[in-house]
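Asks: Okay, here's the prediction I keep looking at, along with the sequence it came from:
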Amino acid sequence: MKSLCGKYGVQGFPTIKLFPSDKQKNPYTKKIDKTPTDYNGPRSAKAIADAALALLPDTFITVLRSQADFDAFVGANDLPKAVLASSKSKPTPLYKSLSVAFKRRMAFAVVKDNAEAIEKLGVTSFPSLVVMSADGDKLVYDGPFKVRGLAEFLSKHAAEAPAKDADTAQGKAKTDPDTDAEADDGKDKVVPQAVQDLTFEDLDKITNEEDPWLLAFFHDEMGAKCSTALKKFNEVIAELGPLIKAGQVNITSEEGADKAKAYGVSADELKTSDCKLDIVLANYDEKGDAEDWQHFTGEISVKDLQKFALEAFPSFVTRITAATMQPFLGPDPTVPCVILFTDKDATPPVFAALSVNLRKYKYKFADAHSSDAALMSQFNIKKVPTMVITHLKPGTEEEAAKEGKLGLQQYPGPLKAAPPGGEGDDSFMDSIGAAQAAAAPIEVPQAASNADLRTQCVEQSGLCVLALLDAADANHEKQLGVVRDVGGRWKKQPLHFSWGRFLSAFGLSKSDIPTVVTFSPKKLRGAQLNGAFSAEGIHKLLDGLFSGRIHSSPFQELPELVDGGEDESQIEEPIEEEFDLADILGEEVSSTGSKEELLKKVEEELKEEERRQAEAAEAKAASEKKKGGKKKKKKRMSKAAKEEL
C-alpha cells in the first residue's frame, strides 16, 4: 500500500484520484501508463461521478458537420459504422464510453443539423442510433438508450476484436503492460489523439484564454487530403507532452476562409498545395492580438516545433539575488514561489515556457545565478540546476516571521517538460501543476436565495463558510478576491464557500459587514469572524475551528434567507446611549460644592490613603523583624542549656 501511495503521490486520506480511460506514452521513459489527476471537488456521489464522466474522451467520435464529412467517414475504413443522430451539442458520456469500449471494433460518429446525412440514415426522431455494415446495410436500434441494451446491440454488429485485444482479455498478453514493447515495434502502435478539432467559435474562446496553443489551419474539402499531414502533426504533439495544447481548424468554407484572415492565415495559400498546414502559436504573450501570432515555417518535427514554441514564449521569470530575494517574495508569504538556481546567464527556455503555461495559477517564478554564493547558501543549494518551491501553510505567517523561516520543497528531477523518472515520479509539469492547483483560488458563488444556500452548502457534507458582503461596496471585488484566495488554500478540507448579503438571518446589522460566518448544517453550530475582514483573519478562524482552539456556538435551526433580498431598512442598528461626562460631574458638583473644592477634597483623600498605606507597611516590617529576633534568642538559650547539661 505504501509503494502504491508513493507511486501516485498520495500524501493523506481521504484522497480521490481520477484515472483517464486511455494510457499515454511517456516520450522519455517509453512507458505507457494512466496518469491520474487529483479530485478536489465536493465529496458527493453526483459531483464525483460528474468529474469521472468528464474524463471520458470524445477522440473516437467523428462529428459530421457536412455531407462531405459524412461521405469521408463512410469510406474511411472497412469497420462497421455507428452513427448517432442527436439534438445535443456534444456527445453524451454514455456514447463516449461506448466509443472507448468498441474503439477497435467499430467507428463512431455523431450527426447534428445535417439534413442530408440524417435523410441518408433514414431516421425521423432524436436520438436515433444507426449501425452501417461494410456492405452498406443500415440497422436502427429500437431499444431503450441504456448501457446494457446498447452494448449488446453494438456487440452483435461490431467487428471481431483484434488478436492482441482478445489475448489480453483472456489474460494471455505477451507484452509487459508497463513497457508495452510490442506496441513499440511500429505495427500496432496507437498514438493518443492529442490534437483537438476546433471551430471558429472555439478559437474565440481560446483567444480569451491564457494557455498557449499550437493551431494547425488546413484546407480540405473532402476530409481525406490532409489526413496524413494531420496524423503526423498529432504524433508530434503527443511527443511534446503537456508543454502545450494543440488544435486543428478546417477553413474550407467561404466563411471559414474569411474568418481565417483575422488570424493571419491565407486560405488561397493553403488551397494551392496538396495539403499544407499553417501552424500558428497562439496566446504566447499577454497582448492577445491574433494578427501578431507567430507562424511556424520549419519541418514538422518534435525538435523544430518545440524550439519554435520555446523561443517564442516570453519570460515571466524574475532574476533575483540575495539582496532582492525578500522584495520578490512580497508581503504575502503564502503565495508559492518557484525559484530555479542555474549557471545560465539567461532563463532556460523550458522554465520560461513553464512560467507562461502556469501563470493563471498566480505562482511567482524567479531564477538565480549560481555565482550568488549568499543566496545559494541561504537555500542550501549544492548543485545546479536545482528548483525549489517556497510556501507557507495558511495561518502560520506570524510564526514563520518570528523564526525567519520559509517552507521549502526541492524538486528532485531534471529540468524537462516531461522528465524521466523512477516509479512514483511525476513529470515536471505535473509536480508543479499539482502544487499550483492546491493554491489556486476557487470560484465563490453567490447565495441569493434559500435554494442557492441549500445547493451550495446545506446539502453538502462539511462546513458552510458564508461571506457577508455588500455588492455596492467599492471594495467588493477585492473582498470577494480575499475569500476566493482563502478558499483555494483550504480546498482539501470539507468547506463550502459562498457569499451574500443576509444580515437578519445571522442577527447582524449593516455595520457588521464585511464579515464571515461559518455553520455546520448537521451539528447546528456556527462561529463568526472576530476582528477585521482579512485573509489572515479568516485563516485563523478556520484553523481555530479545525484545531479546536475556537469553539462554535449552538443555534436552534438553520439560517433562513429572505428570497430576493431582505428589507434592510427594517434592521435596527445597535443604539449606543450618548452622555456628557460634564453633565455627570456637574450633577455631583452641584450637590457637594464647587469643582475646585471637589478636586481639593479628592487630593486630600488620596494623600491620606497613601499615608495609611505607608504606616501599615512600616508596622508590618517592624513586626516581622521583632519575630525574627525572638527566634534567634530562643535558639541561643537552647544551646546554653545544652552546654550546662
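Replies: Yep, it's here.

Asks: can we go C-alpha only for contacts and neighbour counts from here?
Replies: Noted.

Asks: Straight-line length of stretch 29-37, end to end?
Replies: The straight-line separation of the ends of stretch 29-37 (CA to CA, to the nearest Å) is 20 Å.

Asks: Relative to the whole chain's centre, how far out is that stretch?
Replies: Taking CA atoms, centre = their mean, to the nearest Å, one finds the center of stretch 29-37 at 21 Å from the center of the full chain.

Asks: burial count for Gly537?
Replies: By other CA atoms under 10 Å, 17 other residues sit near Gly537.

Asks: Distance-wise, check it relative to Leu495.
Replies: For Gly537, the distance to Leu495 - CA to CA - is 16 Å.

Asks: now Glu643
Replies: Taken as CA to CA, the span from Glu643 to Leu495 is 85 Å.

Asks: Name the helix or strand for the residue positioned nearest the centre of the chain, please.
Replies: Centroid-nearest residue in the chain, with CA atoms, centre = their mean: Ala437, separated by 3.5 Å. Assessed by DSSP states H and E, Ala437 sits inside helix 428-439.

Asks: Got another one to weigh against that:
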Amino acid sequence: MRAGVAAALLLACLASAQALYSSKDNVVTLTEKNFDELVHQGDAVVAVEFYAPWCGHCKALAPHWKKVATNLAGMAVVGAVDCDDKGNARLCASHEIQSFPTIKIFGAQKTKNPYTGAITRVGELFWGTRTAKPIVDAVIGAMTDQHIRHLKTSEELAAFRGGSEVSKVVLLTEKAETTALYKALSMQLHAGLDFAQVYLPLGKEVAAALEVEGPYPALLVIKAEGGGVERYEGELKAPALLDFLAGFSDKAKASSSDKKKEQAKAGGKEKPDKVKTLSWEEAVGLDAKEDMALLALLAGGSEACAEAEKAFRAAAADMQEVVAAAVVHVEGAQLEQAARYGADVASIAGEAGEGKCAQRVVLLPFGAEKAELDDYAVYSGGALEGKALQAWVTAAMPAFTTEVTPHNLQYFLSATAPIKPRSGDDDDDEDDEELGADALGKPMPPKLLLFTNKDEAPGVYKALALNFRQHSQKGVAFGWVRAGDDDNKGIVANMKPRTIPGLMMMIPMPQQLPNGQIQFQMGGQHYHGPLKYNSIAQWVEGMLSLLGQMAGVKPGADVEVPELAGDADLQAHCVDKGAGVCIIGLMDPASGHHASAAAALKAVAGKRAGEPLHFSTLDARKYRSFLSALGVLASDTPTVVALSASRMRYAAMPTKLGASDGGAAGEAVLDKFVDGVLGGRVRTQPLQELPRLVAGEGDAPGGSSGFGGSDHGDAGEADSGQCTMPPPGATPGSSCGGGGEEGSNAVAEPVEDEFDLSDIMSEEVSGEAALSNEEKLRRIEEQLKEEEAAAKKAAKKSKKKSKKKKSSKKKGGEDGEL
C-alpha cells in the first residue's frame, strides 16, 4: 500500500517536472555548455536562477523572474539553470547549489586563475524579497560606470576624442548621476566604443563645442571614420539603443580587436581608466596637498599629443593605483611655469614648436607646500611601461613601514600610537614601554604583517602604508618580516603565514578579567587574495571598517540591547551587519525570570562589546514560528539562540536564562554559552533557510521562510520558501507536496561546527574568488562525499532516536512545504 502511494506521488511529480521557461520568455536558458560564454566571458551583469521544475517555490518565482527579464531586456542577461537536468549537475555543484530557487547576480568584476588562465566572475547570492522590483534593483546595483568618462571642459573633450581610434558615445544630460541604462550600455559595448557623459550644469563648454542644443538628454556618436557627429533620435529604450550603437561598434571592429588582445593579456578585463585630466590651475593646486601625484605634462596640442596621452594612460593603468595620476595639457605662458617641476622649458618649447608632442612625466613629492620642498622628479626611464614606472614611483615613496624582528615585535604589536619607522635591529625599548604599557586597558590597534623573502619592503607595500597613513594616528601600522632570516624563524613559526610572501592582519580581541579590567590579545587574520595593490587595499579598507564597527563601544560599557519587531529589524541586525554572530534573547515578559534574564543579557552584551557579536531581544510570545524554526518551545523561554546568517547555522542555549539564582548566575550561564559557541564547544545545527520574524504566525504552517518576503497566500505575492535538493540517487517525491516525517526539510543531525573568529571575519574578506573552478569542484565533491558518509551514519542511529526526536522531525517537515 505504502509503495503504491509513493509510486503515485512520484508519477504526479514527474508529470509536473517540466521546464519553467520557454523560448517565448526573455529568460535565457543557461546550461553547462553556454554558461561560461554568457556569464563568465560576457560583459553585461547577469542574474541567474538555479531551479528545479518540481519545486513549488520555483514555480511561484517564475512569473516574477519573467517580469525581471522583460524589464531588463537589453540591459542585463536574465537566465535560469535547470539543476534537475543531469547535464547541469556539475554546473550546479560548482556553484554550491543546495536548495531551490537560488538566485545569484554576477557583476562586472572578473578574475583570472593564474594556473589555468580561466576567466570567471563570482556570483553574489540574492537574499531579498523574491518579487520583480527588489531583484531588478539588485541587478541595477551591480552595474558600474567604470567605462564612462565625465567631461567638463573642451580640453577634456578633445583628449577624449583623440584617445583611441574607435567611435565615441557622448551623453549630455541634466542629471548628475549616471543612469542604469547608460551604465548597462557602456558595460556591454565598451570593447568597441568609448563612452563619456556630460553633466550640463558643469559642462556647458562641452555642449557648445559639440554644437548641441536641447532637448536633453541627448545621445551623440562621434564617428571613428571622419569624426562626424550623429545624434540618436529614437526611443530611449535599451534594445533600440543597443541596435543603434552596435552599428558603430561593428565599424570599429579592426581597432577593437587590438583592444581585446590587450584586454586578454591584462587578465580578461579592460582596466578602467582612472587617470584624470587636469587644468593647469588644478595641477598647480596639488602643491598644497600632502599626497604624491604623477603628472604627464603635454605640450603641442590635443591632436599631436593623442598617442602620447594614450601611452601614458595605459602605463598608469598597468602600474596599479599606487599613486594618483593625471594628464595636464600645457600651452602658452604655462610653458615657462613648467620649469617649477624641473623640466627643460627650452626643449619642451622646441619640440612643441616643430609640431611634435612634448611629454614630460613628473612625480610630485610627498608633503604639503611642495614648491618649498623642491623635490620634483622627471621620469627618464625611456619608453613608458607600467612596471618600470611603478618601480620608479614607489622607490621615491617615504617609508611608513617597519621591519619587524624579535627585538621589536612586542613594541610593534602593542603600540597604541603612531609607530616611528625604524630598523628592526633597534634595541631601544624606551618607546616600547611607553607605547605598549597600557595594553591592559586600551585596545591595541590592528597591525599588518607582510612575510617576504626580499631584503626590503616591496614597493606595493610601501604604497599601501603611505596611502593608509591616516590610520597610523590610531596606531594602525604596516610591518614586514624577512621570512628567510634565521633570526626570524620564531616569528614565522608562531604567526604561521599561509604562504611566503603572505600578508596577515593582527586583530585585538578584548577579554574582561575577574577584577573587571579589560585585557586585549592579538589574533591573526590571513589575507587570501592576490598580492596586488588594489586587491589588498580593498581588503584592508574592509577589515578596518569592520573593526571600527566592532569597536564602537568599549567592553564593560552600558549598552542598549535592541528589541526586534519584524523581518526588517532581523535583516538589519543579523544580516546586513555582515560578519559576526547574532545573539538573540527569546524573552517572555510574563515570566517571573524576565527581569533577571534581561539584566543578564544586557550585562554580557556590555562586557563583550567589541567582539563580533550582535545582541538583541524579541518577545517570544509574538513569534512562535521563529521559535519553531529554531527548535525552541515556548516553555523553554526565556532563553538565547546564537545565529550566523552568513554561515546558515544556529545554536540554542539548553537552559533557561536567569532561571536560577538571579542575574549573576544567568550572566555566568550566558557567558559560558557564548564562549562555547565562539570556541566550537557548543554544537550548532544547519539552517535550510533563514527564519522569518512575523508576528501572529505561530499556528500557520510553513512559517519559516526567507527574509523579506510577504505572507504566502494571494497569487502573485512573494514566495520566499526553499526546496531542498534531494540527496544523490533520491527522487524529489517528498518535496512535491509531502510533509511529515519524510518531508524535505526534516531537521538534520547536529553537526560539530564553530563560529570561530577567523572564520567569521574571513567570510567578509576572502571568499572563493581566487579559486579556480576545478578547485571549487574538487572541494564540493569532497564535501558531498563527507555528507553522504554522515547521512549513512545518521541512518544507522535513527532507529534509536527518542520520541522527542521524531516530534522534532515532524515539526521541521512542516516548514517550506511545496
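Replies: Happy to help now that I have it. None of these values were measured; they are calculated from a predicted model.

Asks: Quick check: TM-score for this pair?
Replies: Put the two chains on top of each other and the TM-score (TM-score structural alignment, normalised by the length of structure 1) is 0.52; 460 aligned residues with a CA RMSD of 6.3 Å.

Asks: hmm, back to that, once the two are aligned, what's the mean deviation for the helix holding Ala437 of structure 1 against structure 2?
Replies: Mean deviation of helix 428-439 of structure 1 relative to structure 2 after superposition (mean CA distance after the TM-score superposition for structure 1): 3.7 Å.

Asks: which parts of that helix are buried?
Replies: Using 16 or more other CA atoms under 10 Å as the test for burial, helix 428-439 of structure 1 gives Phe428, Met429, Asp430, Ile432, Gly433, Ala435, Gln436, Ala437, Ala438, Ala439.

Asks: go on, stretch 384-393 of structure 1?
Replies: Buried-residue list, stretch 384-393 of structure 1, by 16+ other CA under 10 Å: Pro385, Thr386, Met387, Val388, Ile389, Thr390, His391, Leu392.

Asks: Arrange the residues you listed in CSV, one row each, with distance to His369 of structure 1 and secondary structure as further columns.
Replies: Formatted as CSV, the buried residues of stretch 384-393 of structure 1 follow (distance: CA to CA, whole Å; DSSP: H, G, I helix; E, B strand; the rest coil):
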residue, distance to His369 of structure 1, secondary structure
Pro385, 10, coil
Thr386, 11, strand
Met387, 12, strand
Val388, 14, strand
Ile389, 16, strand
Thr390, 17, strand
His391, 21, strand
Leu392, 24, coil
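
Asks: ok, the residues you listed vs Ser128 of structure 1, which is closest?
Replies: Of all those, Ser128 of structure 1 sits closest to Ile389, with 53.2 Å by CA to CA.

Asks: quick one: that closest one from Glu291 of structure 1, how far?
Replies: 36 Å.

Asks: again with Met325 of structure 1
Replies: Applying CA to CA to Met325 of structure 1 and Glu291 of structure 1 gives a distance of 38 Å.

Asks: what span of structure 2 lines up against the next helix or strand after the helix holding Ala437 of structure 1?
Replies: Using DSSP H and E, the helix or strand that follows helix 428-439 of structure 1 towards the C-terminus is helix 450-453. Alignment note (TM-score structural alignment): helix 450-453 of structure 1 is unmatched in structure 2.

Asks: quick one: terminal-to-terminal distance for stretch 445-463 of structure 2?
Replies: Note: stretch 445-463 of structure 2 ends 20 Å apart using CA to CA.

Asks: What segments of the stretch 451-600 of structure 1 are strands?
Replies: 463-468, 495-500, 515-520, 525-528, 553-554 (DSSP state E, counting those that start in this stretch).

Asks: Include distance to Phe365 of structure 1 and mean neighbour count when you put the ones you listed into a markdown table, please.
Replies: Output for the strands of the stretch 451-600 of structure 1, formatted as a markdown table (distance: least, CA to CA, whole Å; neighbours: other CA atoms under 10 Å):
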| stretch | distance to Phe365 of structure 1 | mean neighbour count |
| --- | --- | --- |
| strand 463-468 | 31 | 24 |
| strand 495-500 | 29 | 22 |
| strand 515-520 | 32 | 21 |
| strand 525-528 | 36 | 19 |
| strand 553-554 | 43 | 12 |
